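Undergrad: Fold the following for me, if possible:
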Amino acid sequence: MIHRLRSRDRLQYLFARMVVLFRHVQRNAIFSTLYRYFFHYRECSVPLFISLMMFTILVGGCANHQLETYQELRDTALTQPVYYYTEIEEKIADAENEPIVEPDPFLSEIEAEVLKYQKEWQARLESETPMPNLFYDVSTDPVKAYRQLAASPEAAQARLAEPITLELLVAFGYEWNPGLKSIREKIRAILKRYPQAAYLENVLRQYNAFTKQLDTKVGPKQHKEMMAMKFPFPGTLALKGRIITEDVLIAEKEFEIALRDLVTEIRLAYYDYLFVTEAIRINEENQKLLEQMIAIAQTKFRVGRGKYSNVIMAQVELSKLANTIITLEQQRETVIARLNTLLNVSADLPLGVPVLIEESSVIPTLAELYPLSVEKRQEIQKQKLAISKIGLAVEMANQMTYPDPTLGSSYFENRSMGDLKHKEKMPMTFSTRRTLNPANTAWFAHRGSYIHEMDVKIEAMTHQVEKLESDLRFVVKKHHFAMETANRSIRLYRQTLLPQARQALDASNTAYQAAQIDFLSFLDAQRTLLNLRIEEQRALRDYRQHLAQLEQAVGIILPKQPLTRE
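TA: From the prediction side, this is the model:
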């Protein structure tokens, strides 16, 4: 019985019974729970039963009160406080009365001028001839036709299997070479700087006019009308446009350099291709001649009029020619792979035989080539443009240190809600522009150091231009000398050595068949003519390659005239 337990045990017993009661209340209905405890736990005292009844009534009342409160919230319409409408209406009215910031005519005119440069460059970039005065003229009718053919890779590769010309390779390289494509995209990226330079001042003006706030420690201040709006210093925006134009011109020179070097590499490889093809043809002709002489030597040996050693010597010479032809064919495959790499196609793509080109000589003399190369060389022009760009940057840095033109003041108001003591808003106040900080001028602190650094850099780049000019004169002299040397060799071969060697071979052939000379004398005459013909083709290749390198050094395709060395 509960009254027989000690006081401590009695409290534990009551707490345990209340826990059991709470769990049954959760699981079962309230009345079934009370019935169970009343009839099955008769040992419970009357106070415990009364406590349980009061607890049940209290829980039910709280739940009913919460339900009524929730229903009231659902049925009650939401109303905004009065001050909310007041503030919103005032802000809308103030926004309607805000003055419209008119565009600056002077700034708009400069912006239009800057954007005009972008349109001009964009039109040049998208035209058939993107840039005038290129190293190689890609606007001729044959080159245009080849460039249109390059748009279809399958048809273009089929055309490469036929006899190829230098114009065909240059046109395909102009359209396919990844280096040229990269520089074209670089120019397009630089063109996007024009709108950035033109519209940046408008963005800053809008920021000053509409979003800038002042922290006066007495509440948020908002500008109602920005009379102290800053305008760019006269010429600053124009200088930005000129700097971007210099960047575009520098990128254009990079494109010209890439095209010049690409055309030169194609020409050098094409001249190697011509030489190897002609060398194979000459060796095959001599191979046929030796085969005929071997047949004659064998016939003489059978009839007892010749020696077997002559047959052996002819077969040895024939084997040497066969090995030379194999080497030349492998060299031809290497040259083809080089051309394919320049065209950005598979290195194993077969190419047709090269078409012979007309021989020509340059018209300008060496004395005329020196000043012409200094004027036309793209690297020198690029360096001068870089110097001009740095000069513009220094000029703009000097101008940006001066205070921008402004009306000198602006008024603002406190739009915050008044407190309990002050019912009206704070009166309109004015702010004036502070004087220029001398530390921000071009003659103090880091700005002065930067400008001095740029001046020294300009001086260094000027000396670099002088070095480029000096080195260029040596390169022009070297290739001009090599070209003249090769030209003299070609003239010597064609006018003297080759005619004499052909006469000697014909005489030796006739004498050998008449048994007047031995077979060794005939082989010497045949070998001499073969070597002279190969050397004549090598000298012709050297002349063409040095001419191409001379034009690369000068920076333009030199005027030429037909050349006759016979």
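Undergrad: For the rest of this, base every contact and every neighbour count on C-alpha atoms.
TA: Noted.
Undergrad: Spell out the residue ranges of the strands in the stretch 101-250 of the chain.
TA: Using DSSP state E, counting those that start in this stretch, the strands found in the stretch 101-250 of the chain span residues 213-215, 220-225.
Undergrad: What of the stretch 301-450 of the chain?
TA: Counting by DSSP E, counting those that start in this stretch, the strands of the stretch 301-450 of the chain are 360-362, 409-414, 429-432.
Undergrad: buried stuff in the first one?
TA: By neighbour count, and taking 16 or more other C-alpha atoms under 10 Å as the criterion, the buried residues in strand 360-362 are residue 361.
Undergrad: Residue 329: what's it in contact with?
TA: Neighbouring residues of residue 329 by C-alpha atoms under 8 Å, 6 or more residues apart in numbering: 276, 280.
Undergrad: Now residue 432. Nearest residue, chain neighbours left out?
TA: residue 409 (4.6 Å; C-alpha to C-alpha, 6 or more residues apart in numbering).
Undergrad: here's the other one to compare against:
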Amino acid sequence: MKPLIAGLRSLRLAAGIAVLAASAFGHAQDAVPPSAAAAPLGADLPGLIEYARVNNPAFAVDRAEAEAARERVEPAGALPDPSFQVELMDVTNRMHGGPTTLVPGEVGETRYRVIQPLPAWGKRELAERAAGARADQAEAARDAAWTNTAAEIKAAWLRYYAADREAGLNRDALALLQSLEEITLSRYRLGLLPQQAVLRAQREITSQRLALVGVEQRRRGTASALNALLGRTPGSALAAPQEPPPLPQGVALAPLVERTRAIHPAITAEARGIDVARLERDRTWRDRYPDFSLGLTNNRPLGGENSWDVMLEVMIPLQQSARRAREREAALMVTAAHARRAAAESTLLGELGSAYAAFTSGHETLQLLRGTLTPQAEATRDATRAAFSAGRVDFDTVLEAERQLVDTRIALLQADVETRMALAEIEKLAGEQP
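TA: From the prediction side, this is the model:
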């Protein structure tokens, strides 16, 4: 009986430990932040773009300015604040035989007046609409600035990716040269190679190490530039870049042109600028009509009965030459706004054509390098190694084959990065919002 009881106690203890462990594991899982499964910062572009959207200081300025412009819409259409006046009549109290005073109610007569300015009909509505168009323009300018910032981040990350991959290629080349050095030393000890071959191998290894130092320095520089765009300190750590997504097989130019004209935020900002100029022109024309002011006065004579006065004030538009000049200025600003939009569209379409040409050229270069030149260089390298092992070629031929293969791989990497940069430029010019 006692062993059975002891066994049950042990079972309960084991079950309790299991429950506590499961509970602790569940709490540990709950404590893991949602972003833990995401790629570390620097590994891919989406994470960098989202980080910069929150932390990039230049974009924070654009975002705050756009929000400030939106807050100006409501005040633009509001009535001006009224003014309050206190007028003291007969402060010397000659008519009442009292002392001189500035206290309201103790002078000959005290007047309390409230004046409300009233702009002419339609002016407040036009001012509110113009402020709304300025807010739309500021938001479009914010989107254009963000598109440029995101494109800069893409280009910086691609340079970071290129430097990282080039460093890997240089390390692989260095490892190959070191293996060749061992083969050369062993054959030199057997008297099959002259000493010059050993020295040549060691010289190539030193040159490769120097190249690797330069590439590593460039990698650190690209990382610092990327951190600057993210609003981080230059020495902040970045994860090693992952492989970017595959390139598209091709893009059509005509839809890109139409998309750029239709939705690019820079062109949208200039279009909103045309709206602003038109509304300002209409508001300037409204200045031909006079503004008004209404006043209500409470008269309080000393020792007399209170009375009320109503006042209407009308502005007299006499300065016709100045007003006509402002109207001509407003009309010319509309013309300038149309010209700015046309200039922005022409510039963007020209840049789009250049980026499209670079993309198509880079795509063709990649096909040649990946499909023809790289396999040829690999086959040459393998054949040269086999011939070197059999003693049919000298060491210089082996080094030249290895160098050609490394150069081909680096050229393939550079062509891939340049093509991706051209694609990023196309996406920017087509108005794609990351």
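Undergrad: circling back: select, out of the strands of the stretch 301-450 of structure 1, the one closest to residue 87 of structure 1.
TA: Closest of the strands of the stretch 301-450 of structure 1 to residue 87 of structure 1 is strand 409-414, at 12.6 Å (criterion: C-alpha to C-alpha).
Undergrad: List the buried residues of that closest one.
TA: Using 16+ other C-alpha under 10 Å as the test for burial, strand 409-414 of structure 1 gives 410, 411, 412, 413, 414.
Undergrad: Pick the one among these closest to residue 118 of structure 1.
TA: Among those, residue 410 lies closest to residue 118 of structure 1 (C-alpha to C-alpha), at 36.0 Å.
Undergrad: how far away is the closest one from residue 224 of structure 1?
TA: Separation of residue 410 of structure 1 from residue 224 of structure 1 (C-alpha to C-alpha, to the nearest Å) stands at 9 Å.
Undergrad: if I look at these two, which residues touch both of them?
TA: With C-alpha under 8 Å, 6+ apart as the test, residue 410 of structure 1 and residue 224 reach no residue in common.
Undergrad: Skipping its backbone neighbours, what lies nearest residue 266 of structure 2 in space?
TA: Nearest residue to residue 266 of structure 2, sequence neighbours excluded (C-alpha to C-alpha, 6+ apart): residue 144, at 5.3 Å.
Undergrad: before we move on, what about residue 80 of structure 2?
TA: residue 117 (6.2 Å).
Undergrad: show me the contacts for the one you found.
TA: Residue 117 of structure 2 touches 79, 80, 81, 82, 291, 292, 293, 294, counting by C-alpha under 8 Å, 6+ apart.
Undergrad: Translate the first one into the numbering of structure 1.
TA: Same thing as residue 79 of structure 2. Alignment note: residue 79 of structure 2 maps to residue 200 in structure 1; criterion TM-score structural alignment.
Undergrad: Could you identify the longest helix within structure 2?
TA: Counting residues, the longest helix found in structure 2 (DSSP state H) is helix 123-189.
Undergrad: Select only the buried ones of the contacts of residue 117 of structure 2 in ChimeraX?
TA: In ChimeraX syntax, the buried subset of the contacts of residue 117 of structure 2 is picked out as below (16+ other C-alpha under 10 Å):
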select :291
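Undergrad: Now distance to residue 417 of structure 2 too, for the contacts of residue 117 of structure 2, in TSV please.
TA: Formatted as TSV, the contacts of residue 117 of structure 2 follow (distance: C-alpha to C-alpha, whole Å):
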residue	distance to residue 417 of structure 2
79	58
80	58
81	60
82	64
291	63
292	66
293	67
294	70
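Undergrad: Just the buried residues of stretch 530-542 of structure 1, please?
TA: Going by neighbour count (16+ other C-alpha under 10 Å), the buried part of stretch 530-542 of structure 1 is 530, 532, 533, 534, 535, 536, 537, 538, 539, 540, 541, 542.
Undergrad: Kindly report the same for stretch 16-25 of structure 1.
TA: In stretch 16-25 of structure 1, counting by 16+ other C-alpha under 10 Å, buried: 21, 24, 25.
Undergrad: so that stretch corresponds to what in structure 2?
TA: So stretch 16-25 of structure 1 is aligned with nothing, judged by TM-score structural alignment.
Undergrad: any idea how far residue 283 of structure 1 is from residue 276 of structure 1?
TA: According to C-alpha to C-alpha, residue 283 of structure 1 stands 10 Å off from residue 276 of structure 1.
Undergrad: who has more neighbours, those two?
TA: Shown here are residue 283 of structure 1 and residue 276; by other C-alpha atoms under 10 Å, residue 276 has more neighbours (25 against 20).
Undergrad: and the more buried one, what pairs with it in structure 2?
TA: Under the alignment (TM-score structural alignment), residue 276 of structure 1 pairs with residue 163 in structure 2.
Undergrad: Surely its match is in contact with residue 214?
TA: No. The pair residue 163 of structure 2 and residue 214 fails to qualify as a contact (C-alpha atoms under 8 Å) at a distance of 9.8 Å.
Undergrad: wait, what's in contact with the residue positioned nearest the centre of structure 1?
TA: Geometric centre of structure 1, nearest residue: residue 186, 4.3 Å, by C-alpha atoms, centre = their mean. Taking C-alpha under 8 Å, 6+ apart, we find residue 186 of structure 1 in contact with residue 251.
Undergrad: Tell me which residue of structure 2 lines up with it.
TA: Counting by TM-score structural alignment, residue 186 of structure 1 corresponds to residue 65 in structure 2.
Undergrad: what's the spacing between its match and residue 279 of structure 2?
TA: Distance from residue 65 of structure 2 to residue 279 of structure 2, by C-alpha to C-alpha: 21 Å.
Undergrad: again, but for residue 241 of structure 2
TA: Residue 241 of structure 2 sits 50 Å away from residue 279 of structure 2, going by C-alpha to C-alpha.
Undergrad: Ok, residue 220 of structure 2 next?
TA: For residue 220 of structure 2, the distance to residue 279 of structure 2 - C-alpha to C-alpha - is 51 Å.
Undergrad: neighbour-wise, which of those two wins?
TA: Using other C-alpha under 10 Å, the more surrounded residue of residue 220 of structure 2 and residue 279 is residue 279, with 22 against 16.
Undergrad: Residue 193 of structure 2 touches residue 181, doesn't it?
TA: No. Counting by C-alpha under 8 Å, residue 193 of structure 2 does not reach residue 181; the two are 11.7 Å apart.
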